[in-house]
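Chemist: The following comprises the amino acid sequence and a computationally predicted model.
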Amino acid sequence: MSGLLALGGSLKRYAAHTDFVRVGELIDHSCLIVDGLVGRFGQNGDGLRQISGLYISGDMADLPSVVSPRAGWGIGALTVTTIVRIPHADLRRLAGRHPGVAEALWRDCVVDGSIFSEWVVNVGRRNALSRIAHLFCEMAIRCEQAGLGSRTSFPLPITQWDLGDATGLTSVHVNRTLKELRMASVADLRSGVVSVHDWDKLVSVGDFDPAFLLLDSPAPRITDAA
């Protein structure tokens, strides 16, 4: 992350539930998440949202905007969040000078697309219990990879409402499902932290296969390559 921060850009801090990229907006920068939890979302005419991706510290939330600057989705802070807005021109120059960085940028886009595809399956083809269990498994591994937690305990400071928007469930259904996971001694979400009591069971309930995270890819993350 330090390499990207060295590019400069503007540091911005947002309150929870503040949008900083709006659908259709023409943007000239990409956002590096310094801390906090960020969601990518689509929205219908009635204002109802579907969260289609979560981003944590070290992630680039809108890297595709480098080549497609008109936002096809919104991005907002789900918690108090700090980002760095890095100009597209600076990212292009960095990628042009350093092939390893260019490959890492490309890899980030590929991983993002792979995660998005899995989210479509999660919302469209799994039941409520599996949806939330699958999301917990994904975020456990991503937090572990980023050094933010482990498979047994990791931060997920998300409201039940936002968790519903991420899994296509009502907040009432989310509450019921979280209780079911807790009562079965599988996992528990309290005060923004997920505690996993039985990882193998969580994986089974969530029908989880980490292949979509492309963990075996030899290319580094952009925050490592830079």
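Modeler: Nice, I can see it.
Chemist: C-alpha only now, for contacts and for neighbours.
Modeler: Noted.
Chemist: Can you tell me, leaving aside adjacent residues, what's nearest to the residue sitting nearest the centre point of the chain?
Modeler: Centroid check for the chain by Cα atoms, centre = their mean gives residue 54 as the closest residue, at 2.2 Å. Computed as Cα to Cα, 6 or more residues apart in numbering, the closest residue to residue 54 that is not its neighbour in sequence is residue 39, at 4.7 Å.
Chemist: here comes the other one, which I'd like you to weigh against the first:
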Amino acid sequence: MQRLTVSTSEALDRFISRVSRRSPLSDDEAAALLALPATIQRARGNADIVSPGELVEQSCLVVDGMLGRFVQMVDGRRQITAMYVAGDMCDLHSVVVPRADGALQALSNVVVLRIPHDDLRRIAKRYPAIVEAFWRDCVVDASIQSVWMANMGRLDAKARMAHLLCEIGTRLEHAGVAKRDRFAFEATQSHLADALGLTPVHVNRTLQDLRSTGFVAIGNRRVEISDWAALAAIAGFDPAYLHLDQDTVSAATAWRHAPASRA
């Protein structure tokens, strides 16, 4: 295994920080995560990190850049079902379901840490709270996908685009790598079409429509939102599904400290 460099250590720190917002960890538990062995993988945009049907033995943690999860139709068309940013563990679920049912592909130039399933299982056996943290992380992934599905079925193109921008900005801010109203966004219009269920031509029109509001500037692979409240209103964006609220975390973990009930 390659020894962790400063940048990869920072990536694990970022992951631990994000996980800890939802699942408080002790110093020993955080240290166990930080000590995970990993190999570094770099890839250019549109390169597959995991191929459909591949049997994987490692989970992927994004150090830099953006990854997308694809499902490919029999006619070759693809749908992006998730986007992952720095600090995200893209396929934590693969520890228990190692056969990939979709592809993980770089949406930009990316740096990824590949962490062996065996090592994730090892620390999970030793630290039950880490199991709970991993479980909750997978639940949040499912929550995000549920909202994406609802948006695809019920929002118009402008609202869908606005919602995606609000979500990515919020996630990047909580990852500590950008501000929610100013961030790099290197997904292409083709990627946006695959994520939002639109044609590239429709994506182009929708971006122009959003620019015309004056609330958001999109270009040169950057997003700048001058009126967050107005963009969030277009989207109907409520970040509750991202489960970043500390009160929710406290309620979810309160059982650990509750007195045992008597039979």
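Modeler: That came through fine. What you see is a predicted model; the values in this text were computed from it and never measured.
Chemist: Could I get the TM-score for this pair?
Modeler: Overlay of the two chains. TM-score (TM-score structural alignment, normalised by the length of structure 1): 0.93; 219 aligned residues with a Cα RMSD of 1.4 Å.
Chemist: Tell me the counterpart of the residue nearest to the centre of structure 1 in structure 2.
Modeler: In structure 2, residue 54 of structure 1 lines up with residue 83, judged by TM-score structural alignment.
Chemist: isn't the residue nearest to the centre of structure 1 right next to residue 40, touching?
Modeler: Yes: between residue 54 of structure 1 and residue 40 there is a contact under Cα atoms under 8 Å: 6.5 Å.
Chemist: I'd assumed residue 202 was in contact with residue 189 of structure 2.
Modeler: No: counting by Cα under 8 Å, residue 189 of structure 2 stays clear of residue 202, with 9.6 Å between them.
Chemist: Quick one: the strands in the stretch 51-200 of structure 2, in order.
Modeler: 58-64, 67-72, 78-84, 103-106, 110-116, 182-184 (DSSP state E, counting those that start in this stretch).
Chemist: Need those in CSV (columns: distance to residue 142 of structure 2).
Modeler: Below are the strands of the stretch 51-200 of structure 2 laid out as CSV (distance: least, Cα to Cα, whole Å):
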stretch, distance to residue 142 of structure 2
strand 58-64, 17
strand 67-72, 13
strand 78-84, 10
strand 103-106, 16
strand 110-116, 21
strand 182-184, 24
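Chemist: Quick one: closest of the ones you listed to residue 96 of structure 2.
Modeler: Comparing these against residue 96 of structure 2 with Cα to Cα, the closest turns out to be strand 58-64 (10.7 Å).
Chemist: which residues sit against that closest one?
Modeler: Outside strand 58-64 of structure 2, the residues that touch it by Cα atoms under 8 Å, 6 or more residues apart in numbering are 7-8, 11, 84-92, 94-95, 110-117.
Chemist: among those residues, which ones are buried?
Modeler: 8, 11, 84-92, 94-95, 110-117 (16 or more other Cα atoms under 10 Å).
Chemist: Residue 16 of structure 2 pairs with which position in structure 1?
Modeler: Taking TM-score structural alignment, residue 16 of structure 2 has no aligned residue in structure 1.
Chemist: before we move on, what about residue 215 of structure 2?
Modeler: In structure 1, residue 215 of structure 2 lands on residue 186 (TM-score structural alignment).
Chemist: Near the closest residue to residue 222 of structure 2 other than its chain neighbours, how many other residues are there?
Modeler: Leaving aside its chain neighbours, residue 222 of structure 2 sits nearest to residue 184 (4.4 Å; criterion: Cα to Cα, 6+ apart). Residue 184 of structure 2 has 20 neighbours, counted by other Cα atoms under 10 Å.
Chemist: Could you do residue 54 of structure 2 as well?
Modeler: By other Cα under 10 Å, the residues close to residue 54 of structure 2 number 13.
Chemist: With the one 5 residues further on instead?
Modeler: Look at residue 59 of structure 2: counted by other Cα under 10 Å, it has 22 neighbours.
Chemist: residue in structure 1 matching it?
Modeler: Looks like residue 59 of structure 2 aligns to residue 30 there (TM-score structural alignment).
Chemist: now residue 180 of structure 2
Modeler: Mapped onto structure 1 by TM-score structural alignment, residue 180 of structure 2 lines up with residue 151.
Chemist: so the longest helix anywhere in structure 1 aligns onto which residues of structure 2?
Modeler: As assigned by DSSP state H, the longest helix anywhere in structure 1 is helix 99-125. Helix 99-125 of structure 1 corresponds to residues 128-154 in structure 2, going by TM-score structural alignment.
Chemist: list the helices and strands the helix or strand hosting residue 18 of structure 2 packs on?
Modeler: Secondary structure from DSSP states H and E places residue 18 of structure 2 in helix 6-22. Applying 3 or more Cα pairs under 8 Å, 6 or more residues apart in numbering; DSSP states H and E, one finds that helix 6-22 of structure 2 makes contact with helix 27-34, strand 58-64, helix 128-154, helix 157-175, helix 246-253.
Chemist: chain center to it: distance?
Modeler: Helix 6-22 of structure 2 sits 13 Å away from the centroid of its parent chain (Cα atoms, centre = their mean, to the nearest Å).
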